[in-house]
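[1] generate a structure from the sequence data that follows.
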Amino acid sequence: MKKWTLALASLSIALAGCVVIPNQANVPEGVTLIEASTSKANEVSINYKKYQLANGLTVILHQDKSDPLVHVDVTYHVGAARELPGRSGFAHLFEHMMFQGSQHVADEQHFKVVTEAGGSLNGTTNSDRTNYFETVPNNQLEKMLWLESDRMGFLLPALTDAKFEVQRETVKNERAQRVDNRPYGRMNERFNQAFYPQGHPYSWPVIGWPEDLNRATPEDVRLFFQRWYGPNNATLTIGGDFNESQVLAWVDKYFAEIPQGPEVKTPAKSLVTLDKTRYISMEDKVHLPLIKIAFPTVYARHEDEAPLDMLASILGGGKTSLFYKNLVKDGFAVQAGVSHPCQELACQMSMYALANPAKGGKLTDVEARIQQSIAEFEKRGVTEADLQKVKVQFEADTIFNLQSVRGKVSTLAFNQTFAGKPDLIAEDLARYQAVTLKDVWRVFHTYIKNKPMVVMSVVPEGASALVASADNFQAPLPLVAQSAVQGVQAYTPPPLSFDRSHMPVATKAPGITVPTLWNDRLNNGVEVIGTQSTETPTVELVIYLNGGHRLVDVKQAGLAQLTAAMLNESTQLRTTEELTQALELLGSSVQFGSSQYQSYIKVSSLTSQLERTMAIVEEKLFQPGFKAADFHRIKQQQLQSLQHQRSDANYLASTAFSELMFGRGSSLGVSSGGSLVSVDRLTLDDVKSFYAQQYRAGNAQIVVVTDMERSVFMPLLSGLNRWQGESVTYQPIAEFPKLQKRTIYLVDKPGAAQSVINIGKRALAYDATGDFYKAYLMNYPLGGAFNSRINLNLREDKGYTYGARSGFSGGEETGYFKASASVRTNVTTEAIQEFLAEISRYQSAGMSAGELHFLKSSVSQSQALDYETPYQKAGFLRMLQKYQLSPQYTEEQSEIIDNLELSELNKLAQKHMDLEQMVILVVGDKKVIEPNLKNLGYDLVQLELN
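    Next up, the predicted model:
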């Protein structure tokens, strides 16, 4: 199923109301009510009111009183597409600068204020827009408006050269972590250079080219702000539980006096074309050869967007697609798919396949199969069933995405920014429902058949013989604009009609109400715990089976995951494709999976389709096919995935750290995905044996969140009453290895752009109200929040990393403490020194009284955000079920927080932060980092992974 990007991402809400122009009563002077949406009876809708200030700021309000929280979003219609050639990365760099304090908000205070208020926050940048958002308890709303208005109107007085340099380094670290140190990380930016004309706004990466970041100056950033960050280029959207009149008064107070910025025009749209097919290639530190093909199509909201989306689904949208049949099922690819991502200025029909080395891995062969799949589509044509499954899934997604205030707010902001209309849901539903067979056939011939394309091959280093075809295109040298920004007007400081330096004082925190739950049992004794959530007509059901990877002998590591994968395939009655088709026509999903301590079956369904969905669950659970062809394909995919993951530094670090903590002889010390050796020797009989051991009623517990009442819901589970089998117990856990003190373990990753650092030790098992929970609180100021000591030091002060953190992770039997970061290779030793210094200081001196106040306020108030969505409610129920907790355990946690003493937490720090008990793991380029690591005075041991 396509990730509905631009216009269709907006379908996180179904809007079916009508728009009216009401009177201006109770609206502050200077604020104009533009329109209001009201819903009709029995229709899924979202209510909103749209206002505009005299300075051009658009304000959208959405009331949702289901939870005591608010979500604030400020979206600016500026992204990488507004940059000039050779000046890339400004929009994203500026996103970072917006968190560095403003005239009346101190350095680092933005994160501290929101976190201390119990909220979450972030900002994101793409090619077309930048947004900033916070979700907080509703008593903190005025404070959020104060913060957002101050950086909109008063950022420049606080923008210093020093802050600029730190954030430029942070962005470089982010690029190194997300692009340069990641398999296939540089693929898309190389691809876009070939796909778009020279100088096209999408031809450079959002994060920027390194040379462009180096070229930037603080003055460039100041001018970028002046050009694009005026209120007339912004939409402020607020959703949640609030008093509308009060909010309008606050918006008027904080935003109205910010001057309007330069005029911003909607960018011109023109179709991208190619003169001929372009072949490009690159070598990378990867295992699986990858081919990516794309055809230029239209732009977002073009009349042909919807049928092109349908075409993408038919060609490569899952297990019923032609790509799956011809590439994945036949074993030529480990993964393959087709999508039609759209942006404001351009869309593309994008196809990819990860070649299976077991079939040779030659991308020439894979490309041929892709072309054969396209030809097969032309021969078979389009069926009504093809369209129906996409339309049904589209409608289902619309309803499922109604489940959070953030999703609703983001949708309103998105649609307003790009279409000037918050309500596009009904329009989008209608245009997708209207797609016909002829429409899909027409767009295929218009944009795909015999049309030029870009074909990119990414192959392992030294394996250029695997490319699809020799390169016939080289990107021209980039243009460099003489100035970074154009159309800037002189900066005029906004007037001050009140003292902005005083942060608003929040009212009393809202009372928290945990979900009301009910308990029941099936006739066979399987426990069911549920809660009713009436916001959407949906069911989120999870069947948990105690066991998972922990139940497997370490020599068979990967078996639990392989078995779950097999249960996602065919049954004795139907093929994988037939089952997938049946679920798609219901708008449902059924997914088997496995983790450290459990296997599970996740079911998402519209309430109206639950009975038919559960029939498919029962078929998969009770009548698995366990076919040899499925097993061979799934096993090969798991082996190739394991080999692929070994090129990821973070996977290497995670695997090595677990091995150090718990040993190769324990399932806790070996990846749940297994190793190349353990998975290779698994057989279909092993899968059948584990299925019989794991998928028993005695191991099962069920969690459900639904709009149905318990009495209506429980009979729909009656088919599971025939499930039998006793529970199983774990074998005794293997003895853990002795940790070598003052030792650095090194995993060599030649050519790594960054080093991944893990520092830690074994620690506490999970408990909700005991020492584990108190240790979590103790660590919060050290490494548990953005403005923790570790992150402020390594990221904000030193510019070594994109992010650094520490925390306790607890399982049923044991746990660990870990401090971690990905850092620039050339500061690996220095970063370790800073980690050690911060942990040592924290152990010896503990936290301050101010840090204690911060953690109390942050953790206690954040509970208002914990139970909003069905997924969050299900997680809460599972915690009660898994750890046999009282539903009142959150009240006990609140009482613990209220009564925390500094001395108690500092004693925990003295006990658990002892560096002599910790080991250091580094994954990086040995030849570069080893000489300096030796200077730390630790023993250095090179670690070889299985």
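
[2] only C-alpha atoms for contact and neighbour calcs from this point on.
    Noted.

[3] and the residue most central in space within the chain, helix, strand or coil?
    Nearest to the mean C-alpha position of the chain, by CA atoms, centre = their mean, lies Thr124 at 11.7 Å. Using DSSP: H, G, I helix; E, B strand; the rest coil, the structure places Thr124 in strand.

[4] for it, what are its contacts?
    Applying CA atoms under 8 Å, 6 or more residues apart in numbering, we find Thr124 in contact with His92, Glu95, Thr130, Asn131, Tyr132.

[5] so the last one sits in a strand?
    In this case it means Tyr132. Yes - under three-state DSSP, Tyr132 sits within a strand.

[6] could you also give me the structure for this second sequence? I'd like to compare it with the first:
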Amino acid sequence: MKAYIKHTFLTASLAALVTTGFAQKLDRTKLPADAPAPVIQLANPESFTLANGLRVFVVQNNKLPRVAFNLLLDYEPILEGEKAGYVSIAGDLLKTGTKTRTKDQIDEAVDFIGATLSTSPTGIYAASLKKHTNQLLELMADVLLNPNFTQAELDKLKKQNISAIASRKDNPNAIASLVSNAVMYGKNHPYGETATEETVNKVTLEDARTFYNTYFRPNIGYLAVVGDITPAEARTLVEKYFSKWQRGDVPKPTYTMPKAPEKTKIVLVDRPSAAQSVIAVVSPAELKPGAPDAIRSSLMNDILGGGATARLFMNLREKRGYTYGANSSLTSDRLIGRFRAGASVRTAVTDSAVAELMNELRAIREGKPSEEELKRTKNIFSGNYVFSLENPQTIANYAIRTAQYGLPADYYANYLKNVEKVTDAEIQQMAQKFIDPSRVYIVVVGKGSEIADKLKRFGDVEYYDTQGNKVNAPAPAKAAPVGMNAQQVIDKYIAAIGGKEALAKVNDITVTLTTEVQGQAMEMVRKTMSPNKSSMVVNAMGMEVVKIISDGTKVSMMQMGQGRTLEGKEARQITLTSGTFPELRMAQNGVKATLAGTEKVNGKDAYKVVYTTDEGITWTDFFDSESGLRVQQITTQPGPQGEMQVPVSFSDYKEVNGIRFPHTIQQSMGPMQLTLNVKKIEVNKGLKDAEFEIRQ
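    Below you'll find the model as predicted:
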């Protein structure tokens, strides 16, 4: 982090956290035992259709006194155009009020009976204890049949959507997904368009009302009733609450069928500050749900990239150490399916990883899988299927899919038999049908200046922005202005945050930050003391998970009660960047600073200052050329797949005791993107040397 929360402390703390219980280890040495395909006795859900066309499927399960109602609306994808996002917003608006209840009243009524009620553009889900079924359905029917869209609630949802869009703009995985869809389907296709701040701002109440009045019709609806309820009870309740729902004609638009490119293209989204590259090899696939090829193609994909024993994972992670994980997917869709294979890799091995991905795509087309591969995949595939049947909702979903897609009545009952019948030759046929490495889009989100030329061997390189629009190649990095050096840049930074005189008066700083790691709330407390002492304590789940202390010469780490002393470059880099404002002491600590030109950071010119030491330690700071403030730092850190560049970005500078500190810090940790928010900064609170004492 900046002067007071150095990047090396954050990286060490978070890396330690990830390895102390947030990541689970998978034993891939034990394969499921071979066995004949079990006979599946699927219960046939009771079904009936209301006069208005609503099709109802009832799965009785008396294990728990609960009942769930899941309404699915089956309409064709909608091209939203200049108001992209309105369909999602309309679905969320449903639960924000009815003609007789406000949003708060709905929420209170749901909470009072301990129920669940949620809405989406494709339906409504509600569940409660059986004794509250009537109250639940009265609420569900009110939300469904009597929505009252208001401008105040629309404005709230638009604000939330715009915030979510903003949070995705720096997420490389989200960018890769968005751009993949844009190039694969085209932006004039419902699967290729995306919501932006501009399109969301155009959404009106009339758009939401029109969507609801057009698509919320019972004659395209399927209602799954699952739980402690008899078919007779379900029919009585459904007729009571939903028979007044009026049917209507629903549009059935048609779209141009997306095609694979005539030859492989490289789609590069340049992220100059990226520490790694996200790779996605994609192409459309004409695969319908429940089609004769569906089971065979699913097995083929599982062999290629369906899990931790699949070819892509074993090659790119286990054999070569390029990535934390590599996978593929082949999805069916009534309109158009999709094939995707990909991984997130270190910048330095981007082209090598692409080469191995393409090698595996060719290999599965050119040869049959081994007998062991096919058996193992069938066993896992069948095991997952049997496990899924333990959920009664699955039975209802299968019944609905059978009706939706016109599948044979015994499609799911015979599923495992059909899995067992698949041959090695059929696996190869599926690969040849759905995967063509000579006609794919290779989408890469990464640092263009380091990877663009290396990617040219795979195809023509085209640049796109984060919204999926084709753009010109970025201008090359500019040289530093004549006569300017690194010390001048650092001096400008020191002046920008408060000046040497103000910084010299600071003896200690305590910073409290908050974030989430894999869904768990975390708090970090970073303390620094002049001239070169620091500590970082990470608390999660109500306990101290990691503590790192530097007394200026030695560094220790306490990790889940187990302590160790850091040594070598790892410790040296921490001691170099410990203390309040280490930039004031770089030269006397033997650190050489070099101005290496300018680069774009978040679209703005930034001076690039590279620090090096005699021990071979190096890191890079980027300073905004106008404000002088530090906007990013990149260090090289060891990791499970070798050394990788790890960036941390700084923004939202605010003044505390006359000194400007960043209050938002974005940190990359392998595949995770973390946002740390400063909760509190305390300056000169009187820290003592004892707080930084290392006890052996």
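
[7] can you pull the TM-score for these?
    The TM-score (TM-score structural alignment, normalised by the length of structure 2) is 0.62; 455 aligned residues with a CA RMSD of 2.5 Å.

[8] hang on, the earlier thing: just curious, which of the contacts of Thr124 of structure 1 is nearest to Phe835 of structure 1?
    Taking CA to CA as the measure, Phe835 of structure 1 lies nearest Glu95 of the contacts of Thr124 of structure 1, at 26.8 Å.

[9] any idea how far Val923 of structure 1 is from that closest one?
    Distance of Glu95 of structure 1 to Val923 of structure 1, given as CA to CA, to the nearest Å: 30 Å.

[10] ok, these two, which is more surrounded?
    The neighbour comparison of Glu95 of structure 1 against Val923 (other CA atoms under 10 Å) goes to Val923, with 27 against 19.

[11] what kind of secondary structure is that one in?
    Taking three-state DSSP, the label given to Val923 of structure 1 is strand.

[12] excluding sequence neighbours, find me the nearest residue to the corresponding residue of structure 2 for it.
    By TM-score structural alignment, Val923 of structure 1 lines up with Val445 in structure 2. The spatial neighbour of Val445 of structure 2 that comes closest, neighbours along the chain excluded (CA to CA, 6 or more residues apart in numbering), is Val269 at 4.7 Å.

[13] the one you found pairs with which position in structure 1?
    Aligned counterpart of Val269 of structure 2 in structure 1: Val747 (TM-score structural alignment).

[14] likewise Gly248 of structure 2?
    Using TM-score structural alignment as the criterion, Gly248 of structure 2 maps onto Glu726 of structure 1.

[15] touching, that match and Arg696? I think so.
    Yes - if you go by CA atoms under 8 Å, Glu726 of structure 1 and Arg696 touch, sitting 6.6 Å apart.

[16] out of these two, which sits in the busier spot?
    Arg696 (19 against 13).

[17] Val113 of structure 1 versus the more buried one, what's the distance?
    Taking CA to CA as the measure, Arg696 of structure 1 falls 49 Å from Val113 of structure 1.

[18] quick one: the helices in the stretch 151-300 of structure 2?
    For the stretch 151-300 of structure 2, the helices defined by DSSP state H, counting those that start in this stretch cover 151-168, 172-185, 197-201, 205-215, 231-242, 294-305.

[19] and the ones you listed: which comes nearest Tyr611 of structure 2?
    helix 172-185 (26.9 Å).

[20] how close does Pro65 of structure 2 get to Ile229 of structure 2?
    9 Å.

[21] name the residue in those two with the higher neighbour count.
    Set Pro65 of structure 2 next to Ile229 and count neighbours by other CA under 10 Å: Ile229 wins out with 20 against 13.

[22] need the counterpart of the more buried one in structure 1.
    Using TM-score structural alignment, Ile229 of structure 2 pairs with Met708 in structure 1.

[23] list the residues that contact the residue lying closest to that match once chain neighbours are set aside.
    Nearest residue to Met708 of structure 1, sequence neighbours excluded (CA to CA, 6+ apart): Gln532, at 6.3 Å. Contacts for Gln532 of structure 1 were tallied using CA under 8 Å, 6+ apart; they are Thr516, Leu517, Val705, Thr706, Asp707, Met708, Glu709, Arg710.

[24] what about the fourth one, neighbour count?
    This means Thr706 of structure 1. Counted with other CA under 10 Å, Thr706 of structure 1 comes out at 24.

[25] again with the second one
    Look at Leu517 of structure 1: counted by other CA under 10 Å, it has 15 neighbours.

[26] next one: it from Ala312 of structure 1, what distance?
    To Ala312 of structure 1, Leu517 of structure 1 is 42 Å away according to CA to CA.

[27] again with the fourth one
    To Ala312 of structure 1, Thr706 of structure 1 is 32 Å away according to CA to CA.

[28] could you do Ala582 of structure 1 as well?
    19 Å.

[29] quick one: which of the two has more around it?
    Neighbours per residue (other CA under 10 Å) separate Ala582 of structure 1 from Ala312, with Ala312 holding more: 24 against 17.

[30] correct me if wrong: the more buried one contacts Ser339.
    Yes - using CA under 8 Å, Ala312 of structure 1 is in contact with Ser339, at 5.2 Å.

[31] show me where the stretch 51-200 of structure 2 has strands.
    55-60, 66-73, 116-120, 123-129 (DSSP state E, counting those that start in this stretch).

[32] ranking those by burial, who's on top?
    Scoring the strands of the stretch 51-200 of structure 2 by mean neighbour count under mean count of other CA atoms under 10 Å gives strand 55-60 as the most buried, with a mean of 24.

[33] report the angle between it and strand 66-73.
    With axes from the mean of the first three to the mean of the last three CA atoms, to 10 degrees as the basis, strand 55-60 of structure 2 and strand 66-73 are set at 160 degrees to each other.

[34] where does stretch 512-521 of structure 1 end up in structure 2?
    Using TM-score structural alignment, stretch 512-521 of structure 1 lines up with residues 40-49 of structure 2.

[35] same question, stretch 564-583 of structure 1
    On structure 2, the counterpart of stretch 564-583 of structure 1 by TM-score structural alignment is residues 91-110.

[36] what is the end-to-end distance of that stretch?
    End-to-end distance of stretch 91-110 of structure 2 (CA to CA): 18 Å.

[37] which residues does that stretch contact?
    Residues outside stretch 91-110 of structure 2 that contact it (CA under 8 Å, 6+ apart) are 116-123, 136, 139, 142-144, 146-149, 153-154, 157, 208.
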